[in-house]
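J.: I'd like to go over a predicted model; first the sequence, then the structure.
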Amino acid sequence: MRNQLTTTEHYNMQLTFPLEHIEVKMEVKRKLIPAFKAYDNKQMHMILDLESLIPSHHVARIIDEMIESIPDEQLLAPYTGGGRISYHPNMMLKVILYGYSQKVYSCRGVEKLVQENLPAMWLAAMQQPDFRTLNDFRGVRMKSFMDELFETMIQKLISDNFITMENYFLDDTKIEANANKYSFVWKKSTLRFEEKLKENVQATLAHIHTLTQQEASEMAATEPDELPVQLEETVVILEEQVECLTEQIAQTHDRQARKALRNKRSALKQPLKQIRQDFLPRLTKYEQQRACFGDRNSYSKTDPDATFMRMKEDHMKNGQLKPGYNVQIATENQFILFYSLHQRPTDTRCFIPHMEQLAASSLPMPKTVIADAGYGSEENYLYALGEEKEKRFDVLIPYGSYMHEQTRRYKKNRKHASNWTYEELDDRFICPNGRYVMFKKYQTKKARSGLEQSFKIYECEDCSECPLKPACTKAKGNRQVHWNTVWEELKAKAKTALEDDEKSAIYARRKVEVESVFSHIKGNRSFRRFSLRGLENVHTEFGIVALAHNLLKVAGIRLATFLQKLGLKKVGRRNMFSRPTFLL
């Protein structure tokens, strides 16, 4: 029993001891002190190798490699020598391209990058050109070698197997000019104001003729283009007569006679002042405006080369016009192959000038051009077909009514002659009412672009008392059909090409190819407005944008290839200088 009690006491001691020991330990637990890495921003630091901080796949390295591969004589051409030592064009071009790749489009912003951004500092070799020097290089010197520089880059992309120039995906986008939105000059208004001014000039000349009592031959009405010359001659006659009257006033002592002479002189001075200060300056201004218009309907006073166009980025959200440029871009694998800038808002008449500029360059001509229905016209199809039926290139371009003609509603519509029965032997159509529509004559029309189109005119034998006439035509007489044989043949060829399985698959890539490039430029990199003014300067600036886009594309491919070799994939968005997150 004693042993049992001893055992029980010992057991109780074993039960209570650990709990008391734990309570004591919890009371004496030490407190943790936060630890930090050493930090002292006042301590002097030295970067021995700035290049080591730039990742191998960074766009700055792509820019450096591309510019260094360009022959020196190509970039040194604008420099004549002499004067103050200039910054090297390689360095200037690198920092400007890097700025545009980082959504920095002002030279003040590029200057700030060179002072604060590590890749820009490395590209500039720690040199710091100011914004005036950068702007002079971009707006003056780059114009002389921009086209050659872009062509050199495209040739390099072809040699590196990034592109082939076989499929040429073409489309347009409108970019706002660096101009006031309300600085418009309209051609119709200018012509109307000029016509009213010429009427006032003729009335004033007739009044002067009455005052001066000149012979009709001296003050005869002339052609509108000769009005400035006639006004100058009239000014000389009026000045002589005013001077003569001034001398008579000085020699006359009679008060009433002097007053009459002064009134006569005042009557001559008034039209003389009007001609000098109003008529002649306005005629000169309207002549300059007509020369500035060319074949356009409007231009901006701030940037006379810009035309007012309807754009998707409407600041008032009500379809207002804004000054801008029509940029034609061709892509392949989402690389920009070629570009051109135009002052016309529509695409139809920009196709041939764009292809002519491509043919004049050193780049190879494409095998197939793919574009939307905005380019589908008789003139463009004939240009692609070439002279003497020798094809310049194949086209996958639908005409304007292609999609509409595929609908069931169009095929059942009796109004369209394409749905009628045609008898080739007798060269006649049979209308839905069973009456003959016979060939009548040939007719030639001239399109707005200057193309002469040949039409065959067919006329129904008798449309009187036809129950289908209200739905067929609004003409009072018989129904006529204007049939363009060449255009219908070209439409049939375009339709056959678009319905081919292999070619339709290529055409389906158009939206992915071109529209994604537009979204990158205008959406992701926010380039929606030019910084420079004038057609040549704008052409140069968009060339920088296109070069930056292609270099960013190469950098992205290089990064993807690097990750593929490691068997990793990138997760989420990250800064170029932060540590990347990868998954196996």
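T.: Yep, that arrived. The structure presented is a predicted model; accordingly, all values stated were derived computationally and were not measured. Numbers count the residues shown, from 1 in each chain.

J.: make it CA atoms for all contacts and neighbour counts henceforth
T.: Noted.

J.: how far out from the middle of the chain is stretch 259-272?
T.: 57 Å (Cα atoms, centre = their mean, to the nearest Å).

J.: alright, now check it against this:
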Amino acid sequence: MAYIQGEDRNQNILFPESIEEYIDKDNPVRIINEYINQLDLEALHFNRATDPRRGRPPYHPADMLKLYLYGYLNHIRSSRRLETETGRNLELFWLLKKLRPDFKTIADFRRDNKKALVKVFRDFTRLCNSWQLFGKELIAIDGSKFRACNSKRNNYSQKKLARHLAYINEKITGYLQELDECDEQESLDRKPDAREVRERIAQLKERKEKYQTYQRKLEQTNQNEISTTDPDARLMANHNNHVEVSYNVQTTVDAKHKLIADFKVIDKPNDLGQLAPMALRARKILGNQQFTVLADKGYYQVRDLEYCTRKGMTVYVTKQVYSNKTGDKDFYPDRFIYDRDNDCYLCPDGHKLSYYRTRKKHDKILGDDYRNPKACQGCPVKSRCTRAKIGRTVFRHRSQDFLDHIDEQTRENLATYKLRQIIVEHPFGTIKRAWGASYFLTRRKVSVSAEIALSFLAYNLKRVINILGTEEILRRLRENKKAVPV
């Protein structure tokens, strides 16, 4: 049986008369071209947005922006790969009018326009909002770790530096002893290699000075760690309990079409303290004062929850369950039931823990402690409950009544809360797994913010294409006036 055969490479063919004829009318590359042509790049503060009067003519920032957006939309982030594509990709021939910038020029554009690239993401968000693509009723907030351009080997804590310095001191001592032995054996026939030993000592002293410099810097800045390749990155644990030097990318996603409304790159390993700032930013971006916010237990913080509630937002967030000293789940703090009428706690074994004291910090009331030392001393399950000699102490936060209200509110709306993963983890799953962009190529927070802005812009554009279709987007873009920057 014959196989499907290709055409003869030497056969003459008649090409279309223009590049335009190669690109279909519904090709998404036309959206990139139309959208970026409408942007006011000077107002967005792109470098060289105005026509230079002197020197060699540069590439227009619109062309470079088109190249990057096309690249990220097609999972191509590297400047060298983008350079390769400009020489072989027919869609880029059309989009860039056969321009072929080298990889250095491409990389420099991203480096020189970091803040402007974030503004383009904001502008497209504004455009989606004007097209009624955000529901503005239900949003989800979450964070995800993206690996930084910094290996664990080039990340140092005080403990790690002390370990390295102890090792170096031990090696230097050993080499000094070797030099002493060499001096004693000078009269013998064997010629010891003293010069090599001295070179090793010099190398170790150089490393020692480097580590001591890191130590002093940590002490001066009062930081816990230092990354030498990317100073803004920090050691963080991901969902698989693997520890990597990373950034924590916070996102706000609207439930209607799973479009990203906002993002922020932070260098903190956890999400505490991010709920209120992200929710308030979303309120400003979406132009809606009241909506429901979904978040996981990493955002469970009284101050943020109270602030969002005061601002008219409804928050569904799972309760942060803390363990006890023994690790026995039957005696976790949430297993102690508060008796409001008698102002006491009932432990799992049925004993009452009465009010003991009010806990304060800097004259600010934190909450109350409850305990019953007498009952604990004779309790048969004390070893499972606590390791304290005096017995178990239960802390009740000053805003516990409010937290109980939040917990009850979340339990009553569990079906809505379960939408959180479907909404907010969709962009992360697409970008990190499907597109392979789980790590950054650039360094410093402002640079990785520009990187992730391009990824999120490409994600939102892809979603809008799936929602409206290419022809409808082109029609709307052509009806719009020149875009106004955010």
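T.: Now that the structure is in, tell me what you want to look at. Predicted model only: the values in this text are computed from it and were never measured.

J.: ranges for the strands of the second structure?
T.: Under the criterion DSSP state E, strands of the second structure are mapped to 138-147, 155-157, 225-227, 234-237, 243-254, 260-266, 292-295, 314-317, 337-339, 344-346, 352-361, 364-371, 393-397.

J.: okay, those strands in a markdown table with mean neighbour count and distance to residue 306 of the second structure next?
T.: Formatted as a markdown table, these follow (neighbours: other Cα atoms under 10 Å; distance: least, Cα to Cα, whole Å):
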| stretch | mean neighbour count | distance to residue 306 of the second structure |
| --- | --- | --- |
| strand 138-147 | 25 | 17 |
| strand 155-157 | 20 | 35 |
| strand 225-227 | 21 | 32 |
| strand 234-237 | 21 | 28 |
| strand 243-254 | 24 | 19 |
| strand 260-266 | 22 | 22 |
| strand 292-295 | 23 | 13 |
| strand 314-317 | 24 | 10 |
| strand 337-339 | 14 | 21 |
| strand 344-346 | 20 | 25 |
| strand 352-361 | 16 | 20 |
| strand 364-371 | 16 | 15 |
| strand 393-397 | 19 | 13 |
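
J.: need the ones you listed in JSON lines with distance to residue 15 of the second structure, can you?
T.: Shown next, in JSON lines, are the strands of the second structure (distance: least, Cα to Cα, whole Å):
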{"stretch": "strand 138-147", "distance to residue 15 of the second structure": "45"}
{"stretch": "strand 155-157", "distance to residue 15 of the second structure": "56"}
{"stretch": "strand 225-227", "distance to residue 15 of the second structure": "55"}
{"stretch": "strand 234-237", "distance to residue 15 of the second structure": "54"}
{"stretch": "strand 243-254", "distance to residue 15 of the second structure": "45"}
{"stretch": "strand 260-266", "distance to residue 15 of the second structure": "42"}
{"stretch": "strand 292-295", "distance to residue 15 of the second structure": "55"}
{"stretch": "strand 314-317", "distance to residue 15 of the second structure": "60"}
{"stretch": "strand 337-339", "distance to residue 15 of the second structure": "80"}
{"stretch": "strand 344-346", "distance to residue 15 of the second structure": "84"}
{"stretch": "strand 352-361", "distance to residue 15 of the second structure": "79"}
{"stretch": "strand 364-371", "distance to residue 15 of the second structure": "77"}
{"stretch": "strand 393-397", "distance to residue 15 of the second structure": "76"}
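
J.: out of those, which gets nearest to residue 407 of the second structure?
T.: strand 314-317 (7.5 Å; Cα to Cα).

J.: quick one: the closest one aligns where in the first structure?
T.: With TM-score structural alignment applied, strand 314-317 of the second structure matches the range 394-397 in the first structure.

J.: quick one on the thing from earlier: minimum distance to residue 458 of the second structure: which of the strands of the second structure has it?
T.: Using Cα to Cα, the nearest of these to residue 458 of the second structure is strand 260-266, at 10.7 Å.

J.: where in the first structure does the closest one fall?
T.: So strand 260-266 of the second structure sits over residues 336-342 in the first structure, by TM-score structural alignment.

J.: quick one: that stretch to the second structure mean distance?
T.: Compared with the second structure after fitting, stretch 336-342 of the first structure deviates on average by 1.1 Å (mean Cα distance after the TM-score superposition for the first structure).

J.: longest helix in the first structure, please.
T.: Using DSSP state H to define each element, the first structure has its longest helix at helix 535-566.

J.: which elements pack onto that helix?
T.: With contacts taken as 3 or more Cα pairs under 8 Å, 6 or more residues apart in numbering; DSSP states H and E, helix 535-566 of the first structure sits against helix 59-68, helix 89-101, helix 146-159, strand 335-342.

J.: that helix to strand 335-342, inter-axis angle?
T.: 170 degrees (axes from the mean of the first three to the mean of the last three Cα atoms, to 10 degrees).

J.: helix 535-566 of the first structure to strand 321-332, inter-axis angle?
T.: 40 degrees.

J.: now the next helix or strand after helix 535-566 of the first structure: which residue numbers in the second structure?
T.: Scanning forward in sequence from helix 535-566 of the first structure by DSSP states H and E, the next helix or strand is strand 569-570. Aligned using TM-score structural alignment, strand 569-570 of the first structure spans no residues in the second structure.

J.: then stretch 234-246 of the first structure?
T.: Under TM-score structural alignment, stretch 234-246 of the first structure corresponds to no residues of the second structure.

J.: contacts for that stretch, please.
T.: Outside stretch 234-246 of the first structure, the residues that touch it by Cα atoms under 8 Å, 6 or more residues apart in numbering are 261-262, 265, 268-269, 272, 275-276.

J.: residue 179 of the second structure and residue 194 touch, don't they?
T.: Yes - Residue 179 of the second structure lies in contact with residue 194 (Cα atoms under 8 Å); the separation is 6.3 Å.
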